[in-house]
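[1] The following block contains a protein sequence and its predicted model.
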Amino acid sequence: MHMAGVNDLQIHYTLTGPEDGTPVVFANSLGTDLRLWDPVLPLLPEGLRILRFDKRGHGLSDAPGAPYSMGALITDIERLMDHLGLRDAIFVGLSIGGMIAQGLAAKRLDLVRAMVLSNTAAGIGTREMWAERIAMVEAGGPEAILDGTMQRWFSQPFHDHPDFPGWRNMFLRTPPQGWTGCAAAIAGTDFISSTSGLRLPTLAIAGDKDGSTPPDLVFETAGLIPGAQTALIRGAGHLPCVEKPEDYARILTGFLKARGA
């Protein structure tokens, strides 16, 4: 366990691998912590310098009062990477993590030399949709939106998987102000213009059963970046790194090796 003081917050992170390894940063989704990547990491090539972190309001990081701005979330990881001396990294972001990736690349291209946009988009949902869900969580906690979230996150067969209760519990234990704070950040974000200006190697990954960011939405965002690659993982919902870790790791490994990792 490691903590770093950034942006007047304590951010929880793990940094593993050789100091001279290719830096790879993983940013998780709304309602999950850095353990999201546990199924995939053992399947990746050796020798990577891997940074995972809990964004504000999640995991062991501080959970200030909501709402949060996307700019604040981007600055959190920007300052964490500066604190750790990580530059020229390959940034892997899922859902809100992918939005953070886009924003960081637009702001600090010295920190991001390539990115993986997993189950994400330049804009996700509508302000009205997020306002409704925020109100529900404020009134009843994460449990108020649990069933719908699990349907969007996972394909139906995975609901019978022995690991499913763990992911359900992870979502339920997200601090309400952490969930609503980050949801407000998503609601206020439209990166179409800034992402259209990005020129860096990009891979977009989608799950064909994703009820939160369907493949068409993910690939539409990929189309904003010249030369971006796309990959579809079948039989997976919003968290394909959980449902199909072998497929996810194979696709990610190919991208990493093409970048010299």
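    Perfect, I can see it now.
[2] can we go C-alpha only for contacts and neighbour counts from here?
    Noted.
[3] A helix includes A184, no?
    Yes. Read with DSSP: H, G, I helix; E, B strand; the rest coil, A184 is one of the residues of a helix.
[4] need the contact list for it.
    A66, P67, Y68, S69, W130, A131, I134 (C-alpha atoms under 8 Å, 6 or more residues apart in numbering).
[5] which of those residues are buried?
    A66, P67, Y68, S69, W130, I134 (16 or more other C-alpha atoms under 10 Å).
[6] these two touch, right, the fifth one and A185?
    Right, the one you point to is W130. No. Counting by C-alpha atoms under 8 Å, W130 does not reach A185; the two are 9.7 Å apart.
[7] Which residue ranges of this protein form strands?
    Secondary structure of the chain (DSSP state E): strands at 2-6, 9-16, 23-27, 49-53, 89-94, 112-118, 202-207, 229-233.
[8] Which neighbouring elements make contact with the second one?
    If I follow you right, that is strand 9-16. Applying 3 or more C-alpha pairs under 8 Å, 6 or more residues apart in numbering; DSSP states H and E, we find strand 9-16 packed against strand 2-6, strand 49-53.
[9] try this one side by side with the last:
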Amino acid sequence: MTLETFTAIRGIYHGYRPPAPGAPTLVFANSLGTDLRVWDRVVQLLPTEWGLLRQDKRGHGLSIAADTLDIETMASDVATLLDHYGITDFIGIGLSVGGLIMQRLALRHPQAMRKLVLADTAAKIGTPDIWNPRIDAVRANGVASISDAILARWFAPGYETTEDFAMWRAMLERTPDEGYAQVCAAIRDADYTADLARITQPTLVIAGAQDASTPPDLVRATAEKIPNSRFVEIDAAGHLPCVEQPKRFVELLSSHVTN
């Protein structure tokens, strides 16, 4: 078994595991306020011969921040890693803002991206009336000042009583304030609704049934605009079903990848 190798390329911190011959490569993009470890529970359940590429967005985790940031730049960072490893055949998997990133890569690399998985995301997420106060609060008082409200939207009711909850709070609150604010602004300014009909990849669209950040109806509406898509809700999960229900997430992912 080949383990992931963690390193940085042009300031983008990432982990890579090459696939065995004939096995697929999965490329992950994370949600706002998380780093590549948000996929740990999924990765542990995947076949060991499958290839993996996951990375920290700019201003998150160990990746170097940028002066300015938008969705196109974050998609270009992933493309840099694809080029570095010579990955020309992959499945794109995006969670929340990572879903916006993967929507762009699906259109930029229609031959290389074989299939697409979008989780708890949409083509347009929120409005300036939602994002601007959050950006102002983070820049004035830091991510920790809004963490209670954010965490309440991340998880299904009851998860806050688990031992793991403090770990996810720590991940969120240790996100650099400006990096978090920049990604908020990137989400605010993105609207790819008109491009959904151009996505040609077979697409699995997942929503946590208790997601308060991107509610299931919003995610379902996104799926309905993608020509070859399937929508599935995961019970007992909020905005991060890969954390709360990793076995179910992997069941759906594996079926989509192999069929």
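    That came through, no problem. From a predicted model like this one, the values you see are computed outputs, not experimental measurements.
[10] Which one of the helices and strands packed on strand 9-16 of the first structure lies nearest to I233 of the first structure?
    strand 49-53 (22.8 Å; C-alpha to C-alpha).
[11] Find me the equivalent region of that closest one in the second structure.
    Aligned using TM-score structural alignment, strand 49-53 of the first structure spans residues 51-55 in the second structure.
[12] for stretch 84-101 of the first structure, same thing?
    Counting by TM-score structural alignment, stretch 84-101 of the first structure corresponds to 85-102 in the second structure.
[13] Please compute how far that stretch lies from its chain's middle.
    Centroid separation for stretch 85-102 of the second structure versus its chain: 8 Å, with C-alpha atoms, centre = their mean, to the nearest Å.
[14] Endpoint to endpoint, it covers what distance?
    End-to-end distance for stretch 85-102 of the second structure: 18 Å, by C-alpha to C-alpha, to the nearest Å.
[15] got it, and stretch 239-249 of the first structure?
    13 Å.
[16] For burial, what's the neighbour tally of A101 of the first structure?
    The local packing of A101 of the first structure (other C-alpha atoms under 10 Å) involves 27 other residues.
[17] What is the neighbour count of the closest residue to it other than its chain neighbours?
    Of all residues not flanking A101 of the first structure in the chain, G93 sits nearest, at 5.9 Å (C-alpha to C-alpha, 6 or more residues apart in numbering). G93 of the first structure has 24 neighbouring residues, counting by other C-alpha under 10 Å.
[18] do the same with K257 of the first structure
    K257 of the first structure has 10 nearby residues by other C-alpha under 10 Å.
[19] ok, it - contacts?
    K257 of the first structure touches nothing, counting by C-alpha under 8 Å, 6+ apart.
[20] now swap in P241 of the second structure and tell me
    So P241 of the second structure contacts A207, G208, I234, F249 (C-alpha under 8 Å, 6+ apart).
[21] same question, L60 of the first structure
    When contacts are counted by C-alpha under 8 Å, 6+ apart, L60 of the first structure touches I11, H12, D54.
[22] mind redoing it with 7 Å?
    Contacts for L60 of the first structure (C-alpha atoms under 7 Å, 6 or more residues apart in numbering) come out as H12, D54.
[23] for the stretch 101-250 of the second structure, what spans make up the helices?
    Counting by DSSP state H, counting those that start in this stretch, the segments of the stretch 101-250 of the second structure that form helices are 128-141, 147-154, 165-173, 177-189, 216-224, 241-244, 246-258.
[24] Contacts for the third one next, please.
    With contacts defined as C-alpha under 7 Å, 6+ apart, helix 165-173 of the second structure is touched by G33, T34, V143, A144, S147, Y159.
[25] The first one too?
    With C-alpha under 7 Å, 6+ apart as the contact definition, helix 128-141 of the second structure has outside contacts at D177, E178, A181, C184, R188.
[26] swap the cut-off to 6 Å and go again
    Here helix 128-141 of the second structure makes contact (C-alpha atoms under 6 Å, 6 or more residues apart in numbering) with A181, R188.
[27] same check, this time on the second one
    Applying C-alpha under 6 Å, 6+ apart, the external contacts of helix 147-154 of the second structure come out as A212, S213, G238, H239.
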